[in-house]
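*Asks:* Need coordinates for the following:
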Amino acid sequence: MQRYQLLTQNEIEQIHENSLRIMENVGIIFTYEPAKEILKKAGAKVDGDLIRFPREMVERELKNVPSSFTMYARNPKKNVEITCEKTAYVGPYGSPFVMDMDRGRRSGTLDDFINIVKICDKLDNIDIQSHISCEPNDIDVKIRAQVMVYNTLKYSDKPLMGSVYGYEKSKQCIEMASMLFGGMDAIKDKPVMASIPCTLTPLSYDNNMAGAIIAYAEAGQPQLVNSLSMAGMTTPATLAGLVSLQNAEVLAGIVLAQCVNPGTPIVYSASGSNADMSTGSLAIGSPEDAVVSLVNGQLCKYYQIPCRISGALSDSKMMDSQAAYESAITLMMAQMAGGNFILHAAGIIDTYSTTSFEKLIIDDEIIGYLRRINQGVTVNEETLAYDVIEEVGPRGIFLTHDHTLDNFRDEFYRPRLSNRQTYDQWHREGCTPIEKVANAKWKQIVADYGEPTLPADVDADLRKYIEAL
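*Replies:* Predicted coordinates:
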C-alpha cells in the first residue's frame, strides 16, 4: 500500500533540524540521577537537571536503533514481527473507566480487565496485548502493575506490554514475563515485553519514565518512547512547532535507551493532537490528530525506526456515530501514515478515558477492512483472468466458474460483524443495530473462552512472585 506523504523530504528535514536545535540549545529536563550520569558519560552537557544533547551524540545513537525486531509470544504461532513496513495492532491502553450497553460507564475492575484481555485474545485482528487494557481500580496500586501482567500472561498467549512506573516496577514486570521463556538471561536478545515510557511535556522526563527506559534497555526489551503533546497547551499551536518539540522529546528518550544498551529495540511513539481551545481539553478524534500521525509516520521512515501511531480514537462519550466516524478516520490515517505498532487499535472512547466493550468488537471489524485494503491488488496472468473472460464471454456467468470458486475466499474480505443482508432479511431477524450485535458478540467470546492455557507450574511461580513483593 502506498503511504500518504503529507510533507516533502525537505520539510521533514527542516523538522529534524529544528528538533536537533531544540535538543542542543534549549535542552531536556531529566531529574533521575542515573539517567543524568549515563547521558553525561555519553557526551551530553549536564547543567543541574537540564540536559543538552550535542548533534553528533544524537546522530550517533540513532544509528544503533534496529529497524526491525520480533516480539515473542508464549505461543510461537503468535510471534509478531515489528518492521518499518508491516503493521501490528494493539489493544486499548490506560483507560480508568469501562462501558458496556448493559451497565453503562463505571470504574474499571479486575474482572473488567480480565474480560478485555480475553476478548482481545480471541479477536483475529489484535496482535499484541496492551498493559492497561483498563485500570483495575479494585487492586492495590502497589501491586496493580504486577497483577495486570500476571492476568495478561494467564489469559492470553499473545505478546504483551508491561509497566513503566519506575525502574523497580518495570524490572519486576520484565522478570515475570521472562519466567515463561527461561529467565532474564534468556530474553536479553529475545523481546517478550514492550513498554511505553512517556515524556512530561514540554521537554522533560520524570523519574519513573526515565527509570523505566533504563530498566527495559538493560533487559534488551522494546520501548515505545512516547510523547503526548497538545498543540496550544503543551506545545506551540502550530503543528510544525508541535512535531518539532515532540520529536526532540522522543529522540532524547531513544538516545538514553541506546546509551544504556546499544541496539535496544525502539518503536518511535508520538500521539500529538490539538487542545480544544473552548474547553482546554485534549481532542483525539480531530483532523489535527490525523495530520500529526501522518507527519510522525514520515519522520519514522526518515529515521528508519518502526513507528507507533494511535488507532481508533474518539472523543465521543459512547459507541455512537461520532465514535464510528472519528475512529474510522484516525485508524485509516494510522494505516496511511505507515504505522507499524498501532496502539489503541480498538475500544477507546471518551478521549482515552474509557474502554467500550462494544467498540472493541466494532473496531476489530474496521481493522479487518483496513488489512484487506492494505493487501492491495495482485496483478499477474492468473489474476488478470483473460482466459476466463474469453471463455465466459459477453452475457456469460462468472458465478459458477472454477476461477471464481478458486479465488473469492482470498480476494474478498468477509465481514464478521457488518450486516449485508437484504432489508427484508434484516427486518425478519429483528432489525438488530450493529451495537447490539457487538454487545452479544463480546459476551459470547467471554462465555466461550474456556480455561486459561498458562502452564500450572508457571502460574504458581508467578503467584508466588507477586505474593513476595
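*Asks:* From now on I want contacts and neighbour counts done on CA atoms only, so please keep to that.
*Replies:* OK.
*Asks:* Any idea which residue is closest to the centre of this structure?
*Replies:* The centre of the chain sits closest to residue 343, judged by CA atoms, centre = their mean, with a distance of 1.7 Å.
*Asks:* roughly how far apart are it and residue 307?
*Replies:* Distance, residue 343 to residue 307, by CA to CA, to the nearest Å: 10 Å.
*Asks:* what separates the residue nearest to the centre of the chain from residue 237, distance-wise?
*Replies:* 25 Å.
*Asks:* go on, residue 90?
*Replies:* Applying CA to CA, the value for residue 90 to residue 237 is 30 Å.
*Asks:* Those two: which has the busier surroundings?
*Replies:* residue 90 (26 against 15; other CA atoms under 10 Å).
*Asks:* Does the more buried one touch residue 340 like I think?
*Replies:* No - using CA atoms under 8 Å, residue 90 is not in contact with residue 340; the gap is 10.3 Å.
*Asks:* returning to what we had before: in contact with the residue nearest to the centre of the chain, which residues?
*Replies:* Residues near residue 343 by CA atoms under 8 Å, 6 or more residues apart in numbering: 89-93, 130, 308-311.
*Asks:* Rebuild the residues you listed as JSON lines, extending it with distance to residue 46 and secondary structure.
*Replies:* Compiled in JSON lines, the contacts of residue 343 are given as follows (distance: CA to CA, whole Å; DSSP: H, G, I helix; E, B strand; the rest coil):
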{"residue": "89", "distance to residue 46": "39", "secondary structure": "strand"}
{"residue": "90", "distance to residue 46": "37", "secondary structure": "strand"}
{"residue": "91", "distance to residue 46": "38", "secondary structure": "coil"}
{"residue": "92", "distance to residue 46": "37", "secondary structure": "coil"}
{"residue": "93", "distance to residue 46": "34", "secondary structure": "coil"}
{"residue": "130", "distance to residue 46": "35", "secondary structure": "coil"}
{"residue": "308", "distance to residue 46": "30", "secondary structure": "strand"}
{"residue": "309", "distance to residue 46": "32", "secondary structure": "strand"}
{"residue": "310", "distance to residue 46": "33", "secondary structure": "strand"}
{"residue": "311", "distance to residue 46": "37", "secondary structure": "coil"}
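*Asks:* what about burial for those, which qualify?
*Replies:* Buried by 16 or more other CA atoms under 10 Å: 89-93, 130, 308-311, out of those.
*Asks:* Another for comparison:
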Amino acid sequence: MRKFIDDATIQSAYMQVLEILEKVGVRFEREDVRELFKKWDARVEGDKVFIPRNLMEEALDSTPKQDYTVPAKKRVVAATPFSNAPFILDDDTGVIRRCNIDDAVKLYQINETSTLYECTNPGCADPVDNDAPDQFVAQVAMSLKYSNKYPSIGLRATGSNSQNGDVYGSARRALRLVREFYDVWDEPVMSQGICPNPPLAYDQECLDNLCAAIDEQQAISIFPCSLGFMTGPESIMEIVIHDFAMSLAGLAFIQLKSPGHPTSLCEFSTISNIQTLQPNYGSAEGIFIQVIYYELCKYLSIPCVICGSYGDGTAVDYQAGMEAMLTTTLPFSLTEVNEIWCYPGILAGFACGSFHKAILDEEMMLYTNRMLQGVEMTVDPKLPELLAAGMDAGTFLGIGSMDTYRRDNYMTKIFNKWGIAQANNTEKTNLAYKVQQVLESRIAAYQLPERSAAQKKLLQPYLPSQCQYR
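*Replies:* Model prediction:
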C-alpha cells in the first residue's frame, strides 16, 4: 500500500502528539469546557488543559471510525463552490469586491446544476447586503431554500454576523432550523465545520459554535487552518504534528461531552509566504501537509478527506489552472486515497472566488476523473473484421462504434482543442466567451427547489428581504 510516510514515522508522530497534549496543553477559552476536562481528571492551569494519554485514548475509542480498507472507485468530487469566500473576482473587469446576496444565490444555482457537487454551503461568506436580523441564520436558511443537497456548513457564527452578538444562540438556532426543516430528530442532518485557533487554542467563538453543534447532535468536522512560520511551526512535519494535536484536543472534548458523536477531521493548513505574510495554498507543500495529516487520521481510523482545486492567484489564468490541477491530482500519487474533495472557484487562499474559475475547475475535475477511470482493456472479438473494413475504406469513420469512442475518449466542451485551426475559429476558441455561455446556461436551467407551505413558513422570518418568498 502506497504511503507518503512510513509506519515508524507515523507512530513516532502520534507519540509526539500525545506528549504535546499531555505536557504542552491546549487553550480552551470557555470555563464550562475546562470544567468538563477537570471532571475527567485532566490537569487545568488557567485556560490551558493538559490531556493525559489514557483520557485521549478513551475519547478515540468512542469516536466513530472509518474503514479505510473498503475498496472504492477513485474520483474527485465537489463539495461546494468557493468554500466561504468573502470577496468575489469580477471576471469581466478584474475588480475584487465584497460578495453580495446575488452572488450567493448565483452560487447555489451553479451548485444545483451539476452532479459534481454533493453538498451545500454558504459559499459567499457574510454578503455585504444581508439585511436579516440574524445574518448567520439567514445564510443557513438560504441554503435550505435554494439547494436540495446535504448541508455541510463551513461558515460559522461570529460576533459580527450573529443577532446581538450572541454567537452560541445564533449557531444553535441555525442548526435547529435545519432539523426543523427536515423534521429529522434522531440523526444528524448536516455537518458543521469547526476551525480551531492556532497555535494550540480554541477561543470562545469557536467553542460556542462547537458546543451548539454538539447540543444539536449535528455531525462535526474539525479543520485546522495554521500557517507555517506564522501561526504554526515552520517545518512541514512539525506543523502537521501541531495541527493533529490541536484537532485531537477538540475531538477529546466532543467525545467527553457526547460519546459516539460523529466527528471527522480535515486539514486546511499550508505554508506561508514570508515576504507577504499570506498563505500559499496552490502549492505542493500544502498538499504534503494534507497527506501527512490524512495518514495520521488513517492510522487511527478517524474519518478524514483531502481537498484540492486550490489557487493562490487573483486572476483566472495559467497559474490558477496549474495550481488547481496540481492540488487535485498530486494526492493520488502520494498516498492511497480514494477521493479528493474540491471547492471550485477558489482563489487567493480562500479569500476570493471566481465564477469563471468555478466552471473551469469543474472541467478540470471531469478531466481528472477521466484520468482516474483508466482504459477499458477488453478487445472486441470482431476487431479483425473492423480492421479489414477500415483498411478497405481507408478510414474508420462510419465503420466504428460511436458508443465505444465516447466510452474511451473524453471530449471537452470548454478547453481549446482546435490546434492550428483555431485561427479561423476565434469565437469557438475564446475561453472566456465559452465559460460565460456555460455559466449563463446553467443559471437559466436552475429551478428553485419545491418546498412545502410549512417549510416556507419556517424559513421566511430568517431570510434576507431579497430572498423571501413572494
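*Asks:* Against residue 306 of structure 2, how distant is the aligned residue in structure 2 for residue 320 of structure 1?
*Replies:* In structure 2, residue 320 of structure 1 lines up with residue 317, judged by TM-score structural alignment. As judged by CA to CA, residue 317 of structure 2 and residue 306 of structure 2 stand 24 Å apart.
*Asks:* Near the match of residue 320 of structure 1, how many other residues are there?
*Replies:* 10.
*Asks:* related to what we said a few turns ago, residue 405 of structure 1: which of the buried ones among the contacts of residue 343 of structure 1 is nearest?
*Replies:* Distance to residue 405 of structure 1 across these (CA to CA) is lowest for residue 89, with 30.7 Å.
*Asks:* Give me the aligned partner of that closest one over in structure 2.
*Replies:* Matched by TM-score structural alignment, residue 89 of structure 1 corresponds to residue 78 in structure 2.
*Asks:* pretty sure that match is touching residue 339, no?
*Replies:* No - between residue 78 of structure 2 and residue 339 there is no contact under CA under 8 Å: 10.1 Å.
*Asks:* which residue ranges form the helices in the stretch 201-350 of structure 2?
*Replies:* Ranges of helices in the stretch 201-350 of structure 2, per DSSP state H, counting those that start in this stretch, are 204-215, 236-257, 284-300, 318-334.
*Asks:* List the buried residues in stretch 227-238 of structure 1.
*Replies:* 227-236.
*Asks:* Hmm, I typed the wrong one, I wanted stretch 439-457 of structure 1.
*Replies:* Applying 16+ other CA under 10 Å to stretch 439-457 of structure 1 flags 439, 441-442, 445-446, 454 as buried.
*Asks:* Name the nearest of these relative to residue 42 of structure 1.
*Replies:* When the buried residues of stretch 439-457 of structure 1 are compared against residue 42 of structure 1 (criterion: CA to CA), the nearest one is residue 454, at 42.2 Å.
*Asks:* I'd guessed the closest one sits against residue 151; true?
*Replies:* No - Residue 454 of structure 1 is beyond contact range of residue 151, at 10.0 Å (criterion: CA under 8 Å).
*Asks:* Map residue 176 of structure 1 onto structure 2.
*Replies:* Match for residue 176 of structure 1 (TM-score structural alignment): residue 177.
*Asks:* Helix or strand: which one has its match?
*Replies:* Assessed by DSSP states H and E, residue 177 of structure 2 sits inside helix 167-182.
*Asks:* For that helix, which outside residues touch it?
*Replies:* 134, 136-137, 140-141, 144, 156-159, 162-163, 185, 189-190, 205, 208-209, 211-213, 215-216, 218, 455, 458.
*Asks:* What is the burial count for residue 415 of structure 1?
*Replies:* Residues within reach of residue 415 of structure 1, counting by other CA under 10 Å, total 12.
*Asks:* Would you agree it is in contact with residue 365?
*Replies:* Yes - taking contacts as CA under 8 Å, residue 415 of structure 1 lies within contact range of residue 365: 6.9 Å.
*Asks:* And the helices in the stretch 1-150 of structure 2, which stretches?
*Replies:* For the stretch 1-150 of structure 2, helices defined by DSSP H, counting those that start in this stretch occupy the ranges 7-19, 31-39, 53-62, 101-112, 135-146.
*Asks:* So which of the ones you listed is nearest residue 407 of structure 2?
*Replies:* Nearest to residue 407 of structure 2, of all those, is helix 101-112, at 25.7 Å by CA to CA.
*Asks:* Can you give me the buried ones in the closest one?
*Replies:* 101, 103-112.
*Asks:* wait, which of these is closest to residue 3 of structure 2?
*Replies:* Out of those, the member with the shortest distance to residue 3 of structure 2 (by CA to CA) is residue 111, at 33.3 Å.
*Asks:* Give me the distance between the counterpart of the closest one in structure 1 and residue 339 of structure 1.
*Replies:* Aligned by TM-score structural alignment, residue 111 of structure 2 pairs with residue 120 of structure 1. Computed with CA to CA, the distance linking residue 120 of structure 1 and residue 339 of structure 1 is 20 Å.
*Asks:* go on, residue 85 of structure 1?
*Replies:* According to CA to CA, residue 85 of structure 1 and residue 339 of structure 1 sit 8 Å apart.
*Asks:* Could you pull out the residues contacting both of these two?
*Replies:* Common contacts of residue 85 of structure 1 and residue 339 (CA under 8 Å, 6+ apart): residue 306.
*Asks:* With neighbour numbers in mind, choose between the two.
*Replies:* Per other CA under 10 Å, whichever of residue 85 of structure 1 and residue 339 has more neighbours is residue 339, with 34 against 15.
*Asks:* Surely that one and residue 90 touch.
*Replies:* No - under the criterion of CA under 8 Å, residue 339 of structure 1 makes no contact with residue 90, lying 11.7 Å away.
*Asks:* host element of the counterpart of residue 438 of structure 1 in structure 2?
*Replies:* Under the alignment (TM-score structural alignment), residue 438 of structure 1 maps onto residue 435 of structure 2. Per DSSP H and E, residue 435 of structure 2 falls inside helix 431-445.
*Asks:* For the following helix or strand past that helix, what is the distance to the chain centroid?
*Replies:* Proceeding N to C from helix 431-445 of structure 2, the next assigned helix or strand is helix 453-459, under DSSP H and E. How far helix 453-459 of structure 2 lies from its chain's middle: 29 Å, per CA atoms, centre = their mean, to the nearest Å.
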